[in-house]
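Trainee: model this:
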Amino acid sequence: MKKYNHTTYAILGILTTGCRTGYAIKQLIDQSLNHFWKISYGQIYPTLKLIVEEELSIVQTLSERGKPERNEYFLTDKGKAVFKNWLETPIEQIPVERNEVLLKLFFGRHQSKENTLLQLEDYQQKLVERYQLYQNIEKMITSTPHNTEDVTYWLFTLDYGKRVTNAAIEWCDATKEHFIK
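Mentor: Below you'll find the model as predicted:
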């Protein structure tokens, strides 16, 4: 079976949620996937074009009086099979995190300890804000009716984000202690 890039698989997955238009796909990405998987707006339409060309999806153009035409995308059986095959394939490698704070800390001896401490405090504050955002997302997911099976898996990924963020907040506390002594 042909391999596609992860953006293609992400778009195929998004189409299983009921998002049918490029705009709806972008909204879902901004509200959920963007916290752990970045897809730019400029990647969406070329990917949609590719999945139609590869017969993983069909497109239907809808016309409503007084509104511009819009394209809606629907997975084909082939698209569902490709997506399911990707889901069932083991991951190739553990993701590598790109973290500017860690990069700066690695070279931290070249700046003042006060500045390093300020950067750690700023980073920690951003993490606290992210954690609060995750809590708000969790409230939104659990208070809004969705497909129950989807919600369970969305909450699993959200829990991962909360745990990683909380661990990073704790790491900030422990690391800052070295600069406060």
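
Trainee: From now on I want contacts and neighbour counts done on CA atoms only, so please keep to that.
Mentor: Will do.

Trainee: Chain neighbours aside, what residue packs nearest to N71?
Mentor: With Cα to Cα, 6 or more residues apart in numbering as the measure, T61 is the residue that lies nearest to N71, at 4.4 Å, once sequence neighbours are left out.

Trainee: Spatially central residue in this structure, please.
Mentor: Residue closest to the mean C-alpha point of the chain, counted by Cα atoms, centre = their mean, is L33 at 2.4 Å.

Trainee: So that residue versus Y9, what's the distance?
Mentor: Here L33 is placed at a distance of 13 Å from Y9 (Cα to Cα, to the nearest Å).

Trainee: try T47
Mentor: When Cα to Cα is applied, the distance between T47 and Y9 equals 10 Å.

Trainee: same check, this time on N99
Mentor: With the distance defined as Cα to Cα, N99 ends up 25 Å from Y9.

Trainee: Show me which of the two is the more surrounded one.
Mentor: Y9 (20 against 8; other Cα atoms under 10 Å).

Trainee: okay but the more buried one is in contact with N85, surely?
Mentor: No - the pair Y9 and N85 does not pass the contact test of Cα atoms under 8 Å, sitting 10.1 Å apart.

Trainee: Mind naming the longest helix for the chain?
Mentor: helix 148-180 (DSSP state H).

Trainee: Check which helices and strands that one is in contact with.
Mentor: Counting contacts by 3 or more Cα pairs under 8 Å, 6 or more residues apart in numbering; DSSP states H and E, helix 148-180 is packed against helix 113-143.

Trainee: Buried residues, the helix it packs on. List them.
Mentor: When burial is assessed from 16 or more other Cα atoms under 10 Å, helix 113-143 yields the following buried residues: 116-117, 119-121, 123-124, 127-128, 130-131, 134, 137-138.

Trainee: could I get these as a markdown table with distance to L28?
Mentor: As requested, the buried residues of helix 113-143 are arranged in a markdown table below (distance: Cα to Cα, whole Å):
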| residue | distance to L28 |
| --- | --- |
| T116 | 36 |
| L117 | 36 |
| Q119 | 31 |
| L120 | 31 |
| E121 | 31 |
| Y123 | 26 |
| Q124 | 27 |
| L127 | 22 |
| V128 | 23 |
| R130 | 18 |
| Y131 | 19 |
| Y134 | 15 |
| I137 | 12 |
| E138 | 15 |
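
Trainee: compare with the first, here's sequence two:
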Amino acid sequence: MARENQTKYAILGLLTTGCRSGYSIKQMIDGSLNYFWKVSYGQIYPTLKQLVDEEFATVETTLQDKKPDKKEYYITPKGKQALQEWIQAPFKELPTEKNEFLLKLFFSQHEEKNIIYAQLSEYLKKLHERYQTYQSIEHMINSSYADKHEAQFWLMTLDYGKRTTKAAIEWCECSMKKIDQL
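Mentor: Now for the predicted structure:
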């Protein structure tokens, strides 16, 4: 059975936030969704075309002087219905995280202690950077979108990222202590 294209729902959802062009969709993905849902730039335009073909979105082309034509996309009632049905449908399973660092750690039994410790230190540094990024995003949402209803849902999603990152920081610190005791 073929896997359903979840990216089309991500883009349908972005169309409900006022993102109209492929560029604005990419900007929103880079600033928010990319922390929990990866969408490559190369997926955006084919997915927008698919949404138009399925009548989930419409496209309006504006001619521009000395520039390529500007395409703006709008979600249709059929698209809103599809998005709503997708949101209401139960999710099938918990996702499996692919984490290169954990894979390396799993096979590190023959590695020198200082190498493992250095990698844990680097991982911890990156986790702190991510946490700071999440705090900056939270500040931006609270200062720029506090009056928007959808901001509460963005903040709930962000809270998940902050909490899981904080848990990963604690795990990393604990693992570093264990390496010290080896």
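
Trainee: So the residue nearest to N71 of the first structure belongs to a strand, correct?
Mentor: Yes - note on T61 of the first structure: a strand contains this position according to DSSP: H, G, I helix; E, B strand; the rest coil.

Trainee: Now do the same contact list for it.
Mentor: By Cα atoms under 8 Å, 6 or more residues apart in numbering, the contact list for T61 of the first structure reads 69-72.

Trainee: and K8 of the second structure, what is it in contact with?
Mentor: 47-48, 51.

Trainee: Can I get the buried part of those residues as one ChimeraX selection?
Mentor: Selecting only the buried entries of the contacts of K8 of the second structure in ChimeraX, with 16+ other Cα under 10 Å as the criterion:
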select :47,48,51
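
Trainee: Closest one to Y160 of the second structure out of the contacts of K8 of the second structure, please.
Mentor: Proximity to Y160 of the second structure was ranked across these by Cα to Cα; first place goes to T47, at 27.1 Å.

Trainee: Excluding chain neighbours, what is closest to the closest one?
Mentor: Of all residues beyond its chain neighbours, the one nearest T47 of the second structure is K8 (6.0 Å), with distances taken as Cα to Cα, 6+ apart.

Trainee: what's the spacing between that neighbour and E55 of the second structure?
Mentor: To E55 of the second structure, K8 of the second structure is 12 Å away according to Cα to Cα.

Trainee: aligned partner of T175 of the first structure in the second structure?
Mentor: T175 of the first structure maps onto S175 of the second structure when the alignment is built from TM-score structural alignment.

Trainee: Identify the residues contacting its match.
Mentor: S175 of the second structure makes contacts with L120, as judged by Cα under 8 Å, 6+ apart.

Trainee: Separate out the buried members of the contacts of T61 of the first structure.
Mentor: Neighbour-count burial (16+ other Cα under 10 Å) applied to the contacts of T61 of the first structure gives 70, 72.

Trainee: Looking at the contacts of K8 of the second structure, which are in helices?
Mentor: Among the contacts of K8 of the second structure, the subset assigned to helices under DSSP H consists of 47-48, 51.

Trainee: Using a markdown table, please lay out those together with distance to I179 of the second structure.
Mentor: Written out in a markdown table, the entries for these read as follows (distance: Cα to Cα, whole Å):
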| residue | distance to I179 of the second structure |
| --- | --- |
| T47 | 46 |
| L48 | 49 |
| L51 | 51 |
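
Trainee: So which of the residues you listed is the closest to L94 of the second structure?
Mentor: When these are compared against L94 of the second structure (criterion: Cα to Cα), the nearest one is T47, at 24.6 Å.

Trainee: ok, the closest one - contacts?
Mentor: The contact partners of T47 of the second structure, taken as Cα under 8 Å, 6+ apart, are 7-8, 11.

Trainee: Mind filtering the residues you listed down to those shared with the first structure?
Mentor: For the contacts of T47 of the second structure, the contacts that are reproduced in the first structure, applying both residues aligned by TM-score structural alignment, their matches' Cα atoms under 8 Å, are 7-8, 11.

Trainee: I'd like the residues you listed written out as TSV, with secondary structure and distance to Q152 of the second structure added.
Mentor: Formatted as TSV, those follow (DSSP: H, G, I helix; E, B strand; the rest coil; distance: Cα to Cα, whole Å):
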residue	secondary structure	distance to Q152 of the second structure
T7	helix	22
K8	helix	23
I11	helix	19
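
Trainee: Now tabulate those in JSON lines and tack on distance to S21 of the second structure.
Mentor: As requested, these are exported to JSON lines (distance: Cα to Cα, whole Å):
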{"residue": "T7", "distance to S21 of the second structure": "16"}
{"residue": "K8", "distance to S21 of the second structure": "15"}
{"residue": "I11", "distance to S21 of the second structure": "11"}
